[in-house]
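Participant: fold the following.
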Amino acid sequence: MPAYSEERIIRDPLWNTIRLDPTAVRIIDTAAFQRQRYIKQLGFAHLVYPGATHTRFDHAVGVYHLAVTALRRLEECGGVPDEFWQEAPLIPYAALLHDIGHYAFSHSLEELGSDMLPGDHEMVSARFFASPELQEALSALGEHAAQKIHALIQGRSENPFGGLVSGSLDLDKMDYLRRDARFCGVPYGEVDVDRLLQGLVILTDPETGAAGVGVYEKAVSALESLLFAKYQMFRNVYWHHGVRAAAALYKRIINDAVAAKILDAEELVGPTDEELLYETARRSQESDTEVGERLATRWLPALRSRRLPKRALEVTAAEMGDRVVEDWALSETPLKRGVEDDLAEEVGLEPGEVFIDFPAKRAMFQLSLLVERRSGQVERLGAGGLPGLIDLPRVAEGLYTTTRVLRVFTFERRTLDRDRVLERITRQG
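Facilitator: Sure thing, here's the model as predicted:
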């Protein structure tokens, strides 16, 4: 590995000048990190918003920059016990590496059934951390640095600064909301990042005695800006019907390729976006199975040329009242596939060409954050809210139920009876 002794400067469209220290440069130059240049941040959103071709690489470097900035501001403000600073040096590198385990096209594959995947992206990241090249890059940070950084990413660390990497106010959100909005060209995603960073403080939990990242009460208004930005981005970008349709088709392609042994589940770890699509297409063309032919001649060409599944039914969670979608309908389960294929037969489509889509994410904004009130008292802002503040948990839940939409897509345009579909895949809550 080459010697690294100087910092490097990156020009970023969001944060302007980003300075990378020698260890960050060493990490970035590993093959595991460079792979992120070829993983789109927003999966298939570029099929709806053509500018959304930014990558996990861009985002990771941005979060690193915010981590360095946040630590500098906490140091300038004072009040953090000296012994805590011994835990601080790993934070920027955990921020830099927080997305290293993503599958091709980011989160799309994580909604496949658990038997189809080796693990979620945080578990898969452990494989990349085990690479000799990355281990060597992290060696300058001391013994067990890789394990400590991985624990920070998974939210298992007792590091008092760990909330900057994984938590209600993690820096990940501050970067991706603004970055995604910028590249999608939408007027949403604006977060008062400067106010949030200025409002950061290390507080002691009154119940557990553990130290962690919190905010001064005066910064809660900036936290509200983050909540509303996230709502707008989920409503207009992340869960846009075109984005969800493309992701549904992609999941069906990969699910059926693995089920037919055209791909092995273990092979989903490592490829970039284009590598996975290319390899799936190549093997499907070589396969003499009915599934291989369907993938090669119908589904993959449709995805490549943006002939996406059409909406046949659309119902928001709020409109369902006291009915809830069955758990088995949230991922690619055999029971869900059976219902989909029954619906396909009823409307004259081939098996696999009806897609029930209901985002598996069960909450848009989970809050558990220490707040120092103006009185000096420290309290935890959780599901019950806090007296005298906007009821963020209740507001978040209300926004979420209007944003989370049950959709049924069909490969060719069809109509479906709402009540009959809901009767099959929902139950009384």
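Participant: when you work out contacts or count neighbours from here on, use the C-alpha atoms and nothing else.
Facilitator: OK.
Participant: dump the residue contacts of the spatially most central residue of the chain.
Facilitator: Nearest to the geometric centre of the chain sits His107, at 5.7 Å (Cα atoms, centre = their mean). By Cα atoms under 8 Å, 6 or more residues apart in numbering, the residues touching His107 are Gly43.
Participant: residue boundaries of the strands in the protein?
Facilitator: 8-12, 16-20, 200-204, 211-216, 310-316, 323-325, 354-357, 369-372, 378-381, 405-410, 426-428 (DSSP state E).
Participant: and the second one, which residues are buried?
Facilitator: Neighbour-count burial for strand 16-20, with 16 or more other Cα atoms under 10 Å as criterion, is recorded at Ile18, Arg19, Leu20.
Participant: over to the longest one?
Facilitator: Of the residues in strand 310-316, those buried by neighbour count under the rule 16+ other Cα under 10 Å are Lys310, Arg311, Ala312, Leu313, Glu314, Val315, Thr316.
Participant: with respect to Ser221, which of those residues is nearest?
Facilitator: Thr316 (28.2 Å; Cα to Cα).
Participant: now the other sequence, so there's something to compare against:
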Amino acid sequence: MRFEQNLTGKILDPIHGIIRLTEIELAFIDHPLFQRLRNIKQNTFLYKVFPSAMHSRFEHSLGVMHLSYEILTNMGVNAHRYEKKYKDDLIYTGLTELPVHVIQELRLAALLHDIGHGPMSHQFDSFMFSKEDFQEFFGQDYPEISALIKDGDNVEHEHISLLFIKVIFDSLKDEYKKLVNIDNVLAIIEKDFTSDKVCLDIDTETETLSILPLLTSIISSCPIDADRMDYLLRDSYFSGVKCGIYDHNRLFMSMVPVQCDGAIHLAYKESGLDSIVEFINARANLFGQVYYHKTNRSFSSMLSKVCSLAKQANADVDLFEFTLPSDAEKKSYLEQIQDFYENNSDDHFLNEQLAVAIEGNDAAEEVNNDIVHRKPWDKVYESKLYPDNLNITDVINKDTVKQLTLTIDEMITSQDIDGSKFTIDVMTDNAFKDISKTEIKLLEKQLDGKYSVTAFKDSNKKLSRYQSIKCFIRIFAHHSISDSFGMELVNRIDQCKDGFLREHKLIESKRY
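Facilitator: Sure thing, here's the model as predicted:
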């Protein structure tokens, strides 16, 4: 049976048109844990700058699922065309014969990859509980998820995503549970997820190949994946800034599945590099003109200030407030965390949940009120760094960024300036962000018409000219103290920044 016969539902989307759905996808979508994504904005404060940017993670998730399927089907067609033309053994031609359950597992992974995002997006992660708490509350029932959390680290939204997928799956009708292996879905989302139930091997005439690298790369890889492809188009459309546009059909034509090293991988033809560069440039333009807009960053950094002030006042602040389920009337830990996420939209969290957590903390309350009433703090300092002579594996040294932020903060507060009334915002971007984690390949055509496969991250000679790294350093201050940042202090900040960067490497060169 062809998979298309299962696509009995449909949703109209302004970006992709009609998005078709299977019954099991509709069952996941109808669950309250997925419906809550309607109330979680894709870009937390962007609507305060671009009023129509009110779109949510709900429709983005649908878009990622749609594009993942488009990538898979286009690769299947491309493989047959290229194999027929070049007779190349590297090309894997079996995608059009994939088992229905594998296709469904890919689509579910794409649909559900963001389901664990809390309110206010990544800012919420600062309030997440520890690995030890997760093990106490959920570790006995979900040991594979607990094993993904590093010792000493807090839980992240990716871990909550895996937890919620399990929760929804367990609530489905038995007829739906028979359609997929839910552990395969988790493994596609998080490649480090391990379970003896994961089975994503494909038998060929000569060997058994793992298709997991290809499926994972479709949803999350560098420099292009279904997640980025959707949010560029969607954020550009809803912000009204037409700079995240690219030709997705040309990208589809460049993608082919290859078999090497005992697995099936997503690869790009070398002749498609221009399309890849177009995508990279579209993303860079959107970051520069939309995501890094000073007012958007002002509100985001102000929220960071609220969170840090709350933590400073009470290091043990617990938004979840789990209680021991000692009797039948009390809810289990799992029910409590579901209730918390289902009831906390962006607006409710900012206006109610966070307000309660900072009650009595005058400094934090003042900042939070400025956010709610759209009173962005003034930009009193800005420095933009554009390092050159880069390799595609070069990355921003995050520890250096943290130390730079702390150094500037200490210098400013030493001038008797109230630390609760200014915030330092350091934003970085890398054209080849996460290149070290990607498993995609580059197909290079030889003189005889055959192809050779190179790991994308090892293609520096061909791609380094397209590498760009940005580092924006901004300081935002409450209007009551913005005049304190006169030229003398600004020059001292600049000297502090320059001196620090001379002593430390902002760019970390990694070789793999």
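Participant: returning to that earlier point: can you list the strands of the first structure in a markdown table and add distance to Glu136 of the first structure?
Facilitator: As requested, the strands of the first structure are exported to a markdown table (distance: least, Cα to Cα, whole Å):
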| stretch | distance to Glu136 of the first structure |
| --- | --- |
| strand 8-12 | 19 |
| strand 16-20 | 18 |
| strand 200-204 | 32 |
| strand 211-216 | 30 |
| strand 310-316 | 49 |
| strand 323-325 | 47 |
| strand 354-357 | 43 |
| strand 369-372 | 35 |
| strand 378-381 | 40 |
| strand 405-410 | 45 |
| strand 426-428 | 51 |
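Participant: of those strands, which is nearest Ala281 of the first structure?
Facilitator: Closest to Ala281 of the first structure of the strands of the first structure, according to Cα to Cα: strand 354-357, at 20.8 Å.
Participant: by how much does that closest one deviate from the second structure on average?
Facilitator: Compared with the second structure after fitting, strand 354-357 of the first structure has a mean deviation of 1.8 Å; criterion: mean Cα distance after the TM-score superposition for the first structure.
Participant: residues in contact with that strand?
Facilitator: Applying Cα under 8 Å, 6+ apart, the contact partners of strand 354-357 of the first structure are 244, 248-249, 329-330, 336, 340-341, 343-344, 406-411.
Participant: the stretch 101-250 of the first structure: helices as residue ranges?
Facilitator: 121-129, 132-138, 145-153, 171-184, 193-198, 220-233, 241-259 (DSSP state H, counting those that start in this stretch).
Participant: now for those helices, which one comes closest to Arg56 of the first structure?
Facilitator: Of all those, the one in closest proximity to Arg56 of the first structure, counting by Cα to Cα, is helix 171-184 (9.6 Å).
Participant: mind listing what's buried in the closest one?
Facilitator: Buried, per 16+ other Cα under 10 Å, within helix 171-184 of the first structure: 171-184.
Participant: stretch 98-107 of the first structure too?
Facilitator: For stretch 98-107 of the first structure, using 16+ other Cα under 10 Å, the buried residues are His98, Asp99, Ile100, Gly101, His102, Tyr103, Ala104, Phe105, Ser106.
Participant: which of the residues you listed sits closest to Ala257 of the first structure?
Facilitator: Distances from Ala257 of the first structure to these, taken by Cα to Cα, are shortest for Ala104, at 14.9 Å.
Participant: any idea what that closest one aligns with in the second structure?
Facilitator: Using TM-score structural alignment, the equivalent of Ala104 of the first structure in the second structure is Pro119.
Participant: and the corresponding residue of the second structure for Ile254 of the first structure, how far from Ala313 of the second structure?
Facilitator: In the second structure, Ile254 of the first structure lines up with Cys307, judged by TM-score structural alignment. Distance of Cys307 of the second structure to Ala313 of the second structure, computed by Cα to Cα, to the nearest Å: 10 Å.
Participant: of these two, who's got more company?
Facilitator: Cys307 (20 against 13; other Cα atoms under 10 Å).
Participant: now that one, nearest residue through space, not along the chain?
Facilitator: Ser126 (7.3 Å; Cα to Cα, 6 or more residues apart in numbering).
Participant: the one you found and Pro387 of the second structure, how far apart?
Facilitator: 30 Å.
Participant: how about the strands of the first structure, which one is nearest Lys148 of the first structure?
Facilitator: Between Lys148 of the first structure and the strands of the first structure, the shortest gap by Cα to Cα is with strand 211-216, which sits at 16.4 Å.
Participant: quick one: list the elements packing against the closest one.
Facilitator: strand 200-204, strand 369-372 (3 or more Cα pairs under 8 Å, 6 or more residues apart in numbering; DSSP states H and E).
Participant: which helix of the first structure spans the most residues?
Facilitator: When the first structure is scanned for its longest helix (criterion: DSSP state H), the result is helix 56-77.
Participant: list the contacts of that one.
Facilitator: So helix 56-77 of the first structure is contacted by 12, 14-15, 18-19, 33-41, 80, 88, 91-93, 95-99, 164, 171-172, 175-176, 179, 197-198, 200-201 (Cα under 8 Å, 6+ apart).
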